[in-house]
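Novice: What follows is a predicted protein model with its sequence.
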Amino acid sequence: MRFSFGLIMTAGALLTPASANAQTFDPRYPVCMHVYSGANGGGGEWYDCSFTSLPQCRATAYGRSAICDLNPYYPVHAPPPHLRYRRSG
């Protein structure tokens, strides 16, 4: 009886899904704004990856508790897409 109870508890612990975090960085934009709302704001902190340049992000972050960073998941060294041209003739 003890063995089956231990086996059930071990199997239950192994099969319990772990909490998953959502992806915070959008790989389509090169700049992210890290916003801190702190304990008084109640919202914690989050990333807003919807900026195409650092000056654009800094203009939005001006006066807020935020900092602009480069997106670590933006594909900087990705090769450009190959365009196919049709020959007319």
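Specialist: Happy to help now that I have it. Numbers count the residues shown, from 1 in each chain.
Novice: from here on, contacts and neighbour counts on C-alpha atoms
Specialist: OK.
Novice: need the strands for this protein, in chain order.
Specialist: Using DSSP state E, the strands of the chain run over residues 31-37, 44-51, 66-70.
Novice: Which elements pack onto the longest one?
Specialist: Strand 44-51 sits against strand 31-37, with contacts defined as 3 or more C-alpha pairs under 8 Å, 6 or more residues apart in numbering; DSSP states H and E.
Novice: Pasting the second one now:
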Amino acid sequence: MRIPALAVLALGTVLASASVHAQTYDPSYPVCLHVYGPLNYYECRYTSLAQCNASASGRSAQCLVNPFFATAGIGEPPVHYRRHHHRAY
């Protein structure tokens, strides 16, 4: 009974680990190129959409904004100035 249980456990471990993927997007660049074909993959090496579009030209590929870009949303918060209304006497 012990050997079949260990075999099932080992098989489950192997099947579960096969479905794990590495991080697809590189958080260092704001634009990624998604290449379609026998191998679908992402190249996140572009600093602008124009640069990515030049590389995608003539290929089965699409440029998209990197959702994991490292500096997205980081920075100074927006400044909201409060207006002071003065009454004229």
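Specialist: Now that the structure is in, tell me what you want to look at. As the structure is a prediction and not an experimental result, all values here were calculated from the model.
Novice: Please state their TM-score.
Specialist: The TM-score (TM-score structural alignment, normalised by the length of the first structure) is 0.66; 73 aligned residues with a C-alpha RMSD of 2.1 Å.
Novice: about what we covered before: dump the strands of the first structure to CSV, plus distance to Asn21 of the first structure and mean neighbour count.
Specialist: As requested, the strands of the first structure are arranged in CSV below (distance: least, C-alpha to C-alpha, whole Å; neighbours: other C-alpha atoms under 10 Å):
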stretch, distance to Asn21 of the first structure, mean neighbour count
strand 31-37, 17, 20
strand 44-51, 12, 17
strand 66-70, 21, 18
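Novice: Please dump those strands into CSV; it should also carry distance to Met9 of the first structure for every row.
Specialist: Output for the strands of the first structure, formatted as CSV (distance: least, C-alpha to C-alpha, whole Å):
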stretch, distance to Met9 of the first structure
strand 31-37, 40
strand 44-51, 35
strand 66-70, 45
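Novice: Looking at those strands, spot the one closest to Gly12 of the first structure.
Specialist: strand 44-51 (32.3 Å; C-alpha to C-alpha).
Novice: Okay then, goodbye and thanks.
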